[in-house]
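Undergrad: after the sequence you'll find the predicted model.
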Amino acid sequence: MAEHTLREQGAGQAGRPTGRPAGPHGHGPGGRMAPGEKPKDLGGTVRKLLHYMGPYRVGLIVAVALAMASVLFSVVGPKVLGSATTEVIRGAQAAAAGTGSIDFGKISRILIDLLCIYLASAAASGAQSWIMTGVTQKIVYRMRGQIAQKIARVPLSYFDGGTMSKGDVLSRMTNDVDTLSQSLNQGLIQLVTSITQVVGVAVMMISISLPLAGVTFVTLPVSALVLGALIKRSQRYFRLQQQQLGAVNGRVEEDFSGQVVIQAFNRGERAVEHFERENDLLYESAWKSQFLSGLMQPLMNLVGNMGYVGVVVVGAGLAVTGAIQPGDIQSFIQYVKNFTQPITQLATVSNVLQQMAACAERVFEFLEAPEEEETAAIDPATGKPAEAIGRAKGAVDFDHVSFGYLPDKTIIHDFTADVRAGRTVAIVGPTGAGKTTLMKLLLRFYDVDAGTLFVDDHDVRDVEREDLRQNFAMVLQDAWLFKGTIRENIRFGRLDATDEEVEAAARYAHCEHFIKTLPGGYDFQLDEGATNVSQGQRQLLTIARAVLANRPILILDEATSNVDTRTEWRIQRAMDKLMAGRTSFVIAHRLSTIKHADAILVLRDGDIVEKGTHDELLAKGGFYAQLYQSQFEEVA
């Protein structure tokens, strides 16, 4: 590549309006409910779920077969018991007439058969429960894993653009998947067993008495009408309930992470007010969904009891005429109860299945979200990208780059800059000038709208993101550390690093002194958010992580903003050594930290207004000089 120079063009920054919709505060049926998203195709969601469960079809089929067998065994039981009752009555009548006696041997054999039938039913039910539990846990295990992988594949704009909050993603991974697991484990089998029991009991009732069966079947259309009406009205509220649960989780996560700021500004009441607003909407949707579903069981019991009264009246008349045996009457009464019970269970399970459908819809919606598209050309012979950077030398070229987060709001205007490998370029300017946006483009968190961005003469769109990003190390103003030991957090920069290399990186970044003062040293356990170390110490650890990564290109975004002056001096010395031989992009507001940069780009209102070295820019007496001098002026 020809010798690179810095060429002036422009960059811009535009803000995006943000905000939360207000909501009502009413409770119960009298409160207003914000219009929620219309329910999607229930049948389509069920088909997706059935297809998703395809790899586990053998276990599901076996579990369903065992559930049906368990029900069929239990359905046969009352008929067998009725034959024992009939045998007792016949024997008693024969004994009274002096023509015979009760055959206890036959009755004993009938009761032993009945015991075996019920034991077989219990065994089939237990085996079904064991298999179904295993299958559902495998399904949700796979689903959680896919959600976790999906988070890494969706573009950054998916979260930056407000498409979905972190709390909503967490809700889908936890609440929705857990509800789906319980619904599959309980609702699916309950649906199968209830239908099997209804069919089995219907067949047995018809075999005993067609008139009595007809009286019972009259209740079916009434039950269907009740179920259909309630399910249709409650489905939309179940979906809205899950959506609002995600919104509440997002609000809790946001308020928890910002608790220090909320208390410092005495905004606790405002935070509670915002939470209650979301909570009220959740209350309304949950209240309506649970109320409507709760109506199912009492209404179905009412319909079933009406049928039961009809059977008793007609059955009494048939018994008087001798059209039916006493034992058959006993069996039929049991079957009536067993017939209305699964219909009531169907009403209850419809609640569970609605929740399952609502949760599955939300999970599939996230799993089907658009992912970062790889634009690299694939070599058909190897199946790998035709271009690869490997370990870059570090040359970077912005060639007439334009970009905007929104189509009608351009932030970077025709930006051009060539950076030779191993050079340090500082980017300075007021907040909102587009400094960090340039780094997001360089890492392909976003792709340029126009122009081209090169790394070592490779258009970044012609290589895989993973191949590109393996050449970058970052130290950001907001230090990110995860729950784990200090050693594990530093090793995050290079996972195969030895303990000696981790400790050497810590010494290089001036971390070792404070690490040794902590209980356990390098094995000190950081809590969630690393709140048990200071903010400056967190930043030092992220710098050690970048040292250990040993990447050819560095991005330092306000890397020393959270440390004291003495530590900043130490870190600056370490950074000078770290940046030696590497291409470095330094975003800084403390202009004293970039005096030795090879070149400085000064951005204002989205344009490069000045470029040059620190001394050159001070000598010009322009905007950079004003920024530099303003940091040393006393505030009157």
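TA: Perfect, I can see it now.

Undergrad: going by C-alpha atoms from here, please, whenever you check contacts or count neighbours.
TA: Noted.

Undergrad: report whether His510 is found in a helix, as I expect.
TA: No. Checked against DSSP: H, G, I helix; E, B strand; the rest coil, His510 lies outside a helix; its state is coil.

Undergrad: next up, a structure to set beside the first:
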Amino acid sequence: MTNTVKQLSKSVREYKRDAILTPVFVIGEVAMDVVIPMLISNLIDYGITPGNMDYIYTVGFQLVVACLVALALGVLSGRHAAKASAGFAKNLRKDMYYNIQDFAFSNIDKFSTPSIITRMTTDVTNVQMAFQMVIRVAVRSPIMLISALFMAFRLGGKMAMVYLIVIPLLGFGLYFISTSVAKIFKRAFKRYDALNAVVQENVSGIRVVKSYVREDYEIKKFTDMSEGMRQDFTKAETRLALNMPMMQLCIYSTMTAIFWFGSRFILSGGMTTGNLMSLVTYTMQMLNSMMMLSMVFTMIVMSRASMERIAELLRETPDIQSAPDGVSEVKDGSIEFKNVSFSYKGEGTNPSLMDVNLSIRSGETIGIIGSTGSAKSTLVQLIPRLYDATEGEVLVGGVNVKNYDLEALRNSVAMVLQKNVLFSGTIKSNLRWGDENATDEEMITACKHAQADDFIQSFPDKYDSRIEQGGTNVSGGQKQRLCIARALLKKPKILILDDSTSAVDTKTDAMIRDALANDLADTTKIIVAQRVTSIQDADRIIVMDEGRINGIGTHEELLRTNEIYREVYTSQQKGGDEENAQNE
């Protein structure tokens, strides 16, 4: 827990001054709150009871000043506490977000997207509230408790012994209640992650849900998750609700005892009416301080799980990092795999790639084909270091990819993934992800190569047309072509198209390939595809099967020598012939 607190405290930074000033003002406020009952006692005993108006005016003025000072200090402490806690939360989100930007795919896989979102929202809010209570309430309550207890003994003498009975009993009860809910809250936050995952899947896949008429199933799944959270929080809140009746029992019991003994002392002349009134006030201050301490403790218990989850994300080291003094320039687009094996779960566990040896010349066009799950995408993701090889070496431009500056390597490799997305904004702003300084002419040229210019020109606002989040207002084929154009703007030495023309027709696919062949002759082009027609003109074609290279050659060579390739080609040709016959 200590390491967690140290980790999170680094995010206070520029708000450290506000975090320090808050308890300073709180201490001043407590001092005034302790003085006020004494002034009231003197006002009653030496002013009101004997009818001394001069004394009433003097002490009354002092009382007004003390109240105003306490009010001002309270406002200042609240203002600085709010500024410090809100700034601390802002920095936490910023630090987590910055760290996430450096995560490798494997780091994202480890935490999951819904869990990361929960940590940056719900968990940060919990920690923010706990931080504000710690720098304000956790400072005020113990000081007020000790000060009020001291003054109570000073005024009440032996009668104040009742506090030594009530306070330990109340403290033990509050501690028991608070600690008993810790495991419940920890379980509840895990349910938050699961609930976010359900919502994310449902919203992003809403078209599939509706097309399969699975709304009732999704509603039931969401309802079950919500019910689990309701049960957890109901159980926790039920236990926490015991705080108030237990506090009221202690308050009323203590007040009854104070009035009982106090009235006897007043009748016997051992205590004044003013002292009794002050003693009652100090009693309320003590018990309220205990109540506030229980709230702080409860908030810390609630936020402890959140603190650990946030610290875990902040401590996470990206699995893939730039090499110290890494190579800053990629010489050419040559690629070499030397005895490469890879597993998503680590060395020796369910390998996806096994003993891959491959050499690709700069400027060469390579096609990759294979059945689903043959590790086609895994193979090409090792080139820009989206993942690192578990065994062996991957070389780009004659240099091991691990020896490059990561930004330099990825700027030289443009990759259009299977699940590429567009971001909310204009078409221009999306294209400029490839080159933020791209001119309008360069964007138009890239879109023409990607066969995207025609449909863009048909939009009312053309290149200034709005793209909704995820590209939901364009078709799948249009989205793929925009993503290809975005990649071309990088002017890469290596261009990887990972099944990125699957949503376009064969004619458009052929036009894209012709444009790439003619205008990017010096760029190494790797085309991962399911259709033979998308790769049959490549310089060489790689056939993948269960994580291994099953064959390499031209289209004609593989038809003669590779059974897998021949079967794929034959089945697709047959399907094409049947489709043509139906059209006729």
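TA: That came through, no problem. Note that the structure is predicted; figures quoted are calculated from it, not measured.

Undergrad: need the contact list for Leu39 of the second structure.
TA: Val59, Gln62, Leu63 (CA atoms under 8 Å, 6 or more residues apart in numbering).

Undergrad: and those residues, which is closest to Asn91 of the second structure?
TA: Ranked by distance to Asn91 of the second structure (CA to CA), those are led by Leu63 at 41.6 Å.

Undergrad: wait, what's in contact with the aligned residue in the first structure for that closest one?
TA: By TM-score structural alignment, Leu63 of the second structure lines up with Leu114 in the first structure. Shown in contact with Leu114 of the first structure (CA under 8 Å, 6+ apart): Gly77, Val80, Leu81.

Undergrad: in strands, which of these fall?
TA: Counted as lying in strands by DSSP state E, out of the contacts of Leu114 of the first structure, is not a single one.

Undergrad: which one of those residues sits closest to Arg251 of the first structure?
TA: Nearest member of the contacts of Leu114 of the first structure to Arg251 of the first structure, counting by CA to CA, is Gly77, at 54.2 Å.

Undergrad: pretty sure that closest one sits against Tyr118.
TA: Yes. Gly77 of the first structure lies in contact with Tyr118 (CA atoms under 8 Å); the separation is 7.2 Å.

Undergrad: out of these two, which sits in the busier spot?
TA: Between Gly77 of the first structure and Tyr118, Gly77 has the larger neighbour count (other CA atoms under 10 Å), namely 22 against 19.

Undergrad: from Ile231 of the first structure, how far off is the more buried one?
TA: Distance, Gly77 of the first structure to Ile231 of the first structure, using CA to CA, to the nearest Å: 33 Å.

Undergrad: what's the answer for Arg144 of the first structure, then?
TA: Arg144 of the first structure is 29 Å from Ile231 of the first structure, by CA to CA.

Undergrad: what residue of the second structure takes the place of Ile343 of the first structure?
TA: Per TM-score structural alignment, Ile343 of the first structure is aligned with Met290.

Undergrad: what about its match, how many neighbours?
TA: What Met290 of the second structure shows, counting by other CA under 10 Å, is a neighbour count of 21.

Undergrad: got the contact list for it?
TA: Ser141, Leu145, Ile167, Leu170, Gly171.
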